[in-house]
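In: next comes the sequence, and after it the predicted model I'd like to discuss.
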Amino acid sequence: MSDDDRTEPTPAAYDPQGRPFLGYHPDDGVAVYGPRPTPLHDEHVALGATVTGFAGWAMPLRYGSDVAEHRAVRTAAGLFDLSHMGEIRVRGAGAGRALDRALVGSLSTLAVGRARYTMACWPDGGVADDLIVYRTGDEDFLVVANSANAEVMLGQLHERCAASDVEVLDETTTTALVAVQGPAAAGILAGLVGDDAERDAVVGLRNYASATATLTTEAGPVPALVARTGYTGEDGFELFVAVEHAVALWRGLLAAGEPAGLVPAGLAARDTLRLEAGMPLYGHELTRFVTPYDAGLGRVVRLDKTDDDGAPLDFVGREALAQRAEREPERVLVGLEVQGRRAARQGYAVTTPDGVPVGEVTSGAPSPTLGRPVAMAYVTPGASAEGTELAVDVRGRAEPVRVVPLPFYRRS
């Protein structure tokens, strides 16, 4: 095939999904596109990060030692690039009620400046995605979706809110998201907020609350929505900024946090941190074949939501979830403490000590904090009691495990 026969990339050198043009395939000359870089991609490369494809994005896996990054978050602070997450704005008269019908939680009752963990379910009750929803105004909500589900959730929110007079806007490509997590996070962030009132508001944020603030950096002021949320089991903040301010914010936080022991941290540390904290991950503990009740998260489902006439509100999945709420569970999500040194990984079979299958591992890894492997797994109710001795088939060898309470780690 000659150069003239090749399919040219788009003028901006990105495909419709935003993935950058990498070149032509040597065999058939077809244009090849790669994972989408975040606004901080060059910063990660300059810091020597190992970059990997994740949900269509090029993301830092680690900068050096993922164990060291994990421990830094537990003892000082870590800085994460979360710009791969999906940001979807829902705004307009009745936006809260529209989200009540689209999601399993009650968003219309959320106070301005607060956030809520919730889920979108399919009509059969299976989880479409788990979400954090921020109410940033009377009729203005920011829905944060997992990167792997962002496009699906954008389409679903358009569809589910179509009957309401609201706008559903994709802000993923115009928003950068950076998280500072760890016991030193509040002090680091406070040092960059110049206005006294804004600093007090940020430091005084309750968990799952947000406030606007302007951070001072060498490159100039950076307006941000600052939220006290996280996915590590530590205190911490997530900062939403316009993409043009991403580099200034990243560099400013690194410089301010260096004396306190802050380090950049990648996906590997983020995964072991959330595992120790017993936090579910979509594609592992949560899937379209799992209901919130299966995952032990039935509390997020508000079957008591009502419409303006006081009748039960018919949100997507309500009928199936109401039926599921009345049934005894067929499987229970539990923590497993591995007695040996070999980690139990997703998909490994869980059995009784004599080999009878009782479940399957959803997530597992060595725990840097506990010094031994841990895992989460779905097992039958009869095998779910704390202290139950079980086994995991690790590549043909039965590794003894014990059922323990979740989370494995809770900060003091």
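Out: Happy to help now that I have it.
In: only C-alpha atoms from now on, for both contacts and neighbour counts.
Out: Noted.
In: residues touching the closest residue in space to Arg135 that isn't next to it in sequence, list them.
Out: Closest residue to Arg135 apart from its sequence neighbours, by C-alpha to C-alpha, 6 or more residues apart in numbering: Phe141 at 4.5 Å. Each residue near Phe141 by C-alpha atoms under 8 Å, 6 or more residues apart in numbering is listed here: Arg89, Val90, Arg91, Ala95, Gly96, Val133, Tyr134, Arg135.
In: centre-most residue in the protein?
Out: Geometric centre of the chain, nearest residue: Asn146, 5.5 Å, by C-alpha atoms, centre = their mean.
In: could you check how far that residue is from Leu131?
Out: 7 Å (C-alpha to C-alpha, to the nearest Å).
In: over to Asp314?
Out: Taking C-alpha to C-alpha, one finds Asp314 at 20 Å from Leu131.
In: ok, structure two:
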Amino acid sequence: MKASRVLVKAKKAVPTIRASNRQQRAALSTRSACSSLSSTPASSPSTIISSRTLPRQHALPTSSAALPARWNRRSYASAPESSSEPLNKTPLYDLHVAHGAKMVPFGGFHMPVQYAGQSVGQEHHFTRSHASLFDVGHMVQHRFEGPGALAFLQRVTPAGLQSLSPYHSTLSALLWPGSGGIVDDTIVTKLADDSSFYVVTNAACRDKDLKYLGEQLEAWRGDGLLVVEHRVLEDQGLVALQGPLAEDILGAIVADPKAANLSELYFGQCRYVTVKVAGGRQVGDVLVSRGGYTGEDGFEISIAPADAVAVTEALLAAAHPDRLRLAGLGARDSLRLEAGMCLYGHDLDDTTTPVEGALSWIVGRDRRGETVLGSGAFHGAATVLAQLKPKSKGGSGVERRRVGFVVEKGAPAREGSEVLDAATGEAVGVVTSGCPSPTLDHRNIAMGYVRDGLHKAGTELAVLVRGRRRKAVVTKMPFVETKYKKASSA
């Protein structure tokens, strides 16, 4: 990686890394406008249509007696190896095996962690320099439709969806009533109009999310509000094409490049395209969304189950291995950490609010005044909105905040490592994700929570790694400059 992409600064002789696009808010933008929930009774009840739920994942606590109890209640995103329930397969399972993938349990699915002939580090670097294709078909894809779809989604998330333009997306979160804790993080896409939305949630939270959505829809119906239909897109294919060559590679298989107009499809936008596959066949209604989880330019591509393999193979055939390769969960994890992206069950959980999780920006500007649910507020609004204002300004503030760290050389600070006050040795936080950064010459980076007041960039702390204290400095994220294609930079 060129030195010009990362600015290295020193404070009190301890190096920190500062990327030029320092906040994760460069991820999908929330657009503001005045909105309110309709109280018009529906002529028919809300409905939920879904099937085949996965086993609920077990919560594995990471505890330390020195830390506040709520900091230690954590759940994990990957399925336990010992689960007696059969694992599911994405539509690309056989393709992975044919390409020599090492398959592991993750989120209730058999998923590739890496591929034969490549190390995790090589897959990581190839994504940054060329392009990689990730199977993310284990994620849960939803459709919410009907005259009450927008209002319902604005009840269960803090997103400002009313002014979101058609075929635009925003990162958001499903929230618990009262506490404002994060049920799951999600991406919400408005399709043609306010009555049609495409939503993606995490595989490991599937059972919990479907139960939550079912209960919320039942309550919605009980309130006599506008009809909402919820459908899970079972077995729908989803692949993430990520890297600087992504646009050229996808462009090689679109049937009508002028209609697809990928060069003017910007981050947070999507459109339906038709693509060419083997045998001269064309596949239509492929939803292409510009974005991803790696910090690189790229696309997430939603494909009907019957065509998922054909479209994936078409991408691989069009690009050849010198430009595009398959990559697995290992590289995806290190890429997302460098980009400052959260992993639910590790960096976020049911006890974490958006403010604590450094995700205040997902609360739409037009959602910050109402705290009464029946008047247009989102779940947990009273709690979350009070936290947005620090105690010094009359709000409730928060006790902890999610931050990034750079840790001195040596063993990396992994999940569960205690964060200590550098002067007193007092436990003041916990690491939730950590690894040596492949892009930054294996410098140790990490993400975690620290006591409020210790969250400012440059704050010197320590982490306990294998019983030894190591210096750590709070550092702004992302650690590596993001490369999203935005309209303003085109």
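Out: Now that the structure is in, tell me what you want to look at. Note that this is a predicted model, so its numbers are computed, not measured.
In: kindly provide the TM-score of these chains.
Out: Scored against TM-score structural alignment, normalised by the length of the first structure, the superposed chains reach a TM-score of 0.88; 384 aligned residues with a C-alpha RMSD of 2.3 Å.
In: in strands, which of the contacts of Phe141 of the first structure fall?
Out: Of the positions in those, Arg89, Val90, Arg91, Val133, Tyr134, Arg135 sit in strands, assigned by DSSP state E.
In: show me which of these are buried.
Out: Among these, those buried by neighbour count (16 or more other C-alpha atoms under 10 Å) are Arg89, Val90, Arg91, Val133, Tyr134, Arg135.
In: dump these to a markdown table, plus distance to Gly18 of the first structure.
Out: Below are these laid out as a markdown table (distance: C-alpha to C-alpha, whole Å):
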| residue | distance to Gly18 of the first structure |
| --- | --- |
| Arg89 | 19 |
| Val90 | 22 |
| Arg91 | 25 |
| Val133 | 25 |
| Tyr134 | 26 |
| Arg135 | 28 |
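In: I'd like to know which of the residues you listed is nearest to Ala383 of the first structure.
Out: Val133 (34.9 Å; C-alpha to C-alpha).
In: show me the contacts for the closest one.
Out: Per C-alpha under 8 Å, 6+ apart, neighbours of Val133 of the first structure: Leu107, Ala115, Arg116, Tyr117, Thr118, Phe141, Leu142, Val143, Val144.
In: ok, and those in the second structure?
Out: For those, the aligned pairs still in contact in the second structure (both residues aligned by TM-score structural alignment, their matches' C-alpha atoms under 8 Å) are Ala115, Arg116, Tyr117, Thr118, Phe141, Leu142, Val143, Val144.
In: helix/strand/coil for the residue in the second structure that the second one lines up against?
Out: Using TM-score structural alignment, the equivalent of Arg116 of the first structure in the second structure is Thr170. Look at Thr170 of the second structure: counting by DSSP: H, G, I helix; E, B strand; the rest coil, its state is strand.
In: do I have it right that Thr170 of the second structure meets Ile187?
Out: Yes - Thr170 of the second structure lies in contact with Ile187 (C-alpha atoms under 8 Å); the separation is 5.7 Å.
In: now the strands for the stretch 351-490 of the second structure?
Out: Along the stretch 351-490 of the second structure, the segments classed as strands by DSSP state E, counting those that start in this stretch run 400-407, 418-421, 427-437, 443-451, 460-465, 468-475.
In: which one, of those, ends up nearest to Val232 of the second structure?
Out: strand 427-437 (30.1 Å).
In: look at Glu215 of the second structure and give its secondary structure.
Out: Under three-state DSSP, Glu215 of the second structure falls in the helix class.
In: what's the neighbour count on it?
Out: Residues lying near Glu215 of the second structure (other C-alpha atoms under 10 Å) number 13.
In: which one of the kept ones among the contacts of Val133 of the first structure is nearest to Val332 of the first structure?
Out: The shortest approach to Val332 of the first structure among these belongs to Thr118, at 19.7 Å (C-alpha to C-alpha).
In: report the contact partners of that closest one.
Out: Leu103, Val104, Gly105, Asp130, Leu131, Ile132, Val133, Val300, Val301.
In: I'd like the residues you listed as TSV, with distance to Thr216 of the first structure appended.
Out: Formatted as TSV, the contacts of Thr118 of the first structure follow (distance: C-alpha to C-alpha, whole Å):
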residue	distance to Thr216 of the first structure
Leu103	37
Val104	39
Gly105	36
Asp130	33
Leu131	30
Ile132	27
Val133	27
Val300	37
Val301	40
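In: what's the separation between Gly204 of the first structure and Asp124 of the first structure?
Out: Gly204 of the first structure sits 41 Å away from Asp124 of the first structure, going by C-alpha to C-alpha.
In: one more: Phe289 of the first structure?
Out: Separation of Phe289 of the first structure from Asp124 of the first structure (C-alpha to C-alpha) stands at 9 Å.
In: so for the two, which sits in the more crowded spot?
Out: Neighbour count, other C-alpha under 10 Å: between Phe289 of the first structure and Asp124, Asp124 has more, with 17 against 12.
In: pretty sure the more buried one is touching Arg324, no?
Out: No - contact criterion C-alpha under 8 Å: Asp124 of the first structure and Arg324 do not qualify, at 9.9 Å.
In: what residue, apart from its backbone neighbours, is nearest Thr47 of the second structure spatially?
Out: Per C-alpha to C-alpha, 6+ apart, closest to Thr47 of the second structure is Glu229, 4.9 Å.
In: same question for Arg302 of the first structure.
Out: Closest to Arg302 of the first structure by C-alpha to C-alpha, 6+ apart is Gly105, at 5.3 Å.
In: counterpart of the one you found in the second structure?
Out: So, by TM-score structural alignment, Gly105 of the first structure is matched to Ala159.
In: quick one, what contacts Thr136 of the first structure?
Out: Applying C-alpha under 8 Å, 6+ apart, the residues near Thr136 of the first structure are Val112, Gly113, Arg114, Leu142.
In: and Thr174 of the first structure, how many neighbours?
Out: 13.
In: which residues does it contact?
Out: Contacts of Thr174 of the first structure by C-alpha under 8 Å, 6+ apart are Ala242, Val243.
In: please report how far it lies from Gln346 of the first structure.
Out: 34 Å.
In: returning to that earlier point: and in the second structure, which of the contacts of Thr136 of the first structure remain?
Out: Shared with the second structure, among these: Val112, Gly113, Arg114, Leu142 (both residues aligned by TM-score structural alignment, their matches' C-alpha under 8 Å).
In: wait, the last one sits on Ala95?
Out: I take that to be Leu142 of the first structure. No - between Leu142 of the first structure and Ala95 there is no contact under C-alpha under 8 Å: 10.7 Å.
In: and Arg274 of the first structure, what's its match in the second structure?
Out: So Arg274 of the first structure corresponds to Arg336, using TM-score structural alignment.
In: nearest spatial neighbour of that match, chain-adjacent residues omitted?
Out: Distances taken as C-alpha to C-alpha, 6+ apart place Thr294 nearest to Arg336 of the second structure, at 4.7 Å, with adjacent residues excluded.
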